[in-house]
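sequence and predicted structure, then a few things I'm wondering about:
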Amino acid sequence: MADQRTDPVYHREGQMYAHNTTLSSIAPLSSLPASTQPLFKPPPDTTKTPYILTSPSTIFHAQGGGQPSDVGTITLTSPTPDGNDPKFTVHQVRKVDASAAILHLGTFAPEEPRFTDAEVGLEVKQAVDVPTRVLHSRLHTAGHVLGLAIHLLSRAGEAGLPRDLRDGKASHYPGAAFVENIGLIPGDAKARIQDKVDELVAQDLGVAIHFWTGEEAGTKCISGLDGAAVGEGDEVRVVDIGGLGSYPCGGTHVACLKELGRVVVRGIKRQKGISKVSYEVVDA
């Protein structure tokens, strides 16, 4: 298994859905350390052996930061020496160690290849499943827009929100998306939060990705350096919503807020000083 760092192309090119690269390693999931294997969910077809593929670069978003991984396929761009050209279906992508390769879990079809050292270095085409990527990007950006709306209302002292609210955890999974705030948001603030979210989306603000120094990100970002502070070298990757608010983030995003459709605030739950605001995205 290759241990070199994988270049996360999706950090810079969030709307790239196909990418040519090479294979760095191919190995059965069972070859990973026993402590690592449980991090992966078994593929749907239990009759096939799950494998891990690595490449020098990838467009597949690795699960993390509250966002699920991409799914898709990896195919050879030229025949193997033995003429066996299976398609690899990517079911899950993880980055177990920040300094290690990004691991693509999946299965081969129509049959498992006969692996030799010749496979390493072969050219392959990565293709993410576009509808899945777009949905994940919409949900992730929508979570930041919801957090920004709450932040703006809180700092303005509107809707009964305390001024000292602070960002907490977040999930951007389909059907289970929420943002948390440390502090209590009253239940009757839901309508005002929805209005603020609608207002921001209606402005069709641009969504920009920046790479800032840790000092700059800590100063400019709403949550400071808390959260998914993912960097390249000594830089921190940041998502900026129309210049109104920035967050350290390693996820994928839409290019502008009109691509979100409508962000629906579903409910507010409060427990032990934490407010959880759930949401979803629907077509406008």
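Yep, it's here.

contacts, neighbours, all on C-alpha from now
Will do.

show me where the protein has helices.
Taking DSSP state H to define them, one finds helices in the chain at 130-155, 190-202, 214-220.

what's the most buried one of these?
Each of these was assessed for mean neighbour count using mean count of other Cα atoms under 10 Å. The highest is helix 130-155, with a mean of 22.

run the chain-centre distance for it.
Between the centre of helix 130-155 and the centre of its host chain there is 12 Å, according to Cα atoms, centre = their mean, to the nearest Å.

any idea which residue is closest to the centre of the protein?
Gly251 (3.5 Å; Cα atoms, centre = their mean).

before we move on, the earlier item: take the helices of the chain and lay them out in JSON lines including distance to Ser25.
Formatted as JSON lines, the entries for the helices of the chain read as follows, by distance: least, Cα to Cα, whole Å:
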{"stretch": "helix 130-155", "distance to Ser25": "25"}
{"stretch": "helix 190-202", "distance to Ser25": "43"}
{"stretch": "helix 214-220", "distance to Ser25": "33"}
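
thinking again about what came up before, the residue nearest to the centre of the chain contacts Phe60, correct?
No. Counting by Cα atoms under 8 Å, no contact exists between Gly251 and Phe60, whose distance comes to 10.8 Å.

so what's the residue nearest to the centre of the chain up against?
The contact partners of Gly251, taken as Cα atoms under 8 Å, 6 or more residues apart in numbering, are 11, 61, 64-65, 67, 137, 140.

equivalent analysis for Leu76, please.
Remark: with contacts taken as Cα under 8 Å, 6+ apart, Leu76 is in contact with 85-87, 122-125.

out of the residues you listed, which sit inside strands?
Using DSSP state E, the members of those that fall in strands are 87, 123-125.

this is the other structure I want to compare:
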Amino acid sequence: MTEQLYLPDDDYRREFDARVEAVDESNGTVVLDRTLFYKEGGGQPPDHGRLSFESGEGRVVDVRKDHGEIRHTVEGNLPKEGATVHGELDWERRYAHMRYHTAQHVVSKVVLDEYGASTAGNQIHDDRARIDFTPAAFDEDDPRAIEERANALIERDLSVEKENRPRAALEAETPDGRSNLDLIPDDVDPLRAVTIGDVDVCPCGGTHVDRLGELGELTIVDRSSKGADTERIEFVLDGPEQA
């Protein structure tokens, strides 16, 4: 099983060395014994970057989990099984996802607290994000109220802590409606917890910034109905220089 090096709290690391466990030339995929590349999941796209090795280098363009293995799709040269590779993340892409995923947690907590609506789904990009809430029926003033409350939290520059926690303890601490804990297999224990100051805690395997001040200003750019009792909010971040 591939060791995920960014877990639980090494999101800012950009380079690593690893050993090639398997190569599938027909699909252009590589399995490593350890990786910093985030695999697609939880509404967050995969990391991109580069693998370099003695005989050449290739561009990592997709990362997915398949039957328990994390497979890196590589364009260009493929390393040989058993080779040592040096991995480098596309940091601009990774950091954008870190900011937007953390912002998604902020908005989700605000909506849960203020409207009693849970996050039914989300999708993060490197320049925007969307969240679906249910049960929800926002009026035309609600997006601005959500935006103001989210920015008030961001301005507090709260710390964002990532750590592994015993499942039972995290389940007890996570507010009702904050997470779909029932979708996580029972044998996953401990769970990785993401805690924002004294306002939010949620099990999450995605990548995140260390402080809310890194998010900058959040602007809700669209709100739409996605069916009975479901509302979608889309937002962008206009923030500080890249870390």
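All right, it came through fine. Since the model is a prediction, treat every value here as computed from it, not as a measurement.

TM between them?
Comparison of the two superposed chains (TM-score structural alignment, normalised by the length of structure 2) gives a TM-score of 0.88, and 235 aligned residues with a Cα RMSD of 2.2 Å.

about what we covered before: whichever of the ones in strands among the contacts of Leu76 of structure 1 end up buried, select them in PyMOL.
Only the buried members of those enter the following PyMOL selection, criterion being 16 or more other Cα atoms under 10 Å:
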select buried, resi 87+123+124+125
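
how near is the residue of structure 2 most remote from its centre to His86 of structure 2?
When distances are taken from the C-alpha mean of structure 2, Ser55 lies farthest, 32.7 Å away, according to Cα atoms, centre = their mean. For Ser55 of structure 2, the distance to His86 of structure 2 equals 12 Å [Cα to Cα, to the nearest Å].

report how many residues lie close to the closest residue in space to Asp234 of structure 1 that isn't next to it in sequence.
The shortest distance from Asp234 of structure 1 to any residue other than its chain neighbours is 6.7 Å, reached at Thr213 (Cα to Cα, 6 or more residues apart in numbering). Burial of Thr213 of structure 1, expressed as a neighbour count using other Cα atoms under 10 Å, amounts to 16.

how many other residues sit next to the equivalent of Gly56 of structure 2 over in structure 1?
Mapped onto structure 1 by TM-score structural alignment, Gly56 of structure 2 lines up with Pro86. Look at Pro86 of structure 1: counted by other Cα under 10 Å, it has 18 neighbours.

how many neighbours does the closest residue to Pro86 of structure 1 other than its chain neighbours have?
With sequence-adjacent residues excluded and distances taken as Cα to Cα, 6+ apart, Pro86 of structure 1 is closest to Ala109, at 5.4 Å. Neighbour count for Ala109 of structure 1, taken as other Cα under 10 Å: 12.

closest one to Gly206 of structure 1 out of the ones in strands among the contacts of Leu76 of structure 1, please.
Within the set of these, Lys125 lies nearest Gly206 of structure 1; the separation is 30.1 Å, counting by Cα to Cα.

which position in structure 2 aligns with that closest one?
Using TM-score structural alignment as the criterion, Lys125 of structure 1 maps onto His86 of structure 2.

over to Ile59 of structure 1?
Using TM-score structural alignment to pair residues, one finds that Ile59 of structure 1 aligns to Leu36 in structure 2.

from Tyr100 of structure 2, how far off is the equivalent of Val281 of structure 1 over in structure 2?
Using TM-score structural alignment, the equivalent of Val281 of structure 1 in structure 2 is Leu237. From Leu237 of structure 2 across to Tyr100 of structure 2, the span is 8 Å (Cα to Cα).

common neighbours of those two, please.
Counting by Cα under 8 Å, 6+ apart, the contacts common to Leu237 of structure 2 and Tyr100 are 128, 215.

and stretch 28-47 of structure 2, what's buried?
Of the residues in stretch 28-47 of structure 2, those buried by neighbour count under the rule 16+ other Cα under 10 Å are 28-40, 43-47.

picking up where we left off before, doesn't Glu235 make contact with the residue nearest to Asp234 of structure 1?
Yes. Thr213 of structure 1 lies in contact with Glu235 (Cα under 8 Å); the separation is 4.8 Å.

might you report the residue contacts of the counterpart of Arg71 of structure 2 in structure 1?
In structure 1, Arg71 of structure 2 lines up with Leu103, judged by TM-score structural alignment. Contacts for Leu103 of structure 1 were tallied using Cα under 8 Å, 6+ apart; they are 52-54, 93-96.

and those, which is closest to Leu23 of structure 1?
Closest approach between these and Leu23 of structure 1, by Cα to Cα: Thr54, at 6.2 Å.

and the closest one, how close does it get to Lys95 of structure 1?
11 Å.

any shared contact partners between the two?
Contact with both Thr54 of structure 1 and Lys95 is made by residues 101-103, according to Cα under 8 Å, 6+ apart.
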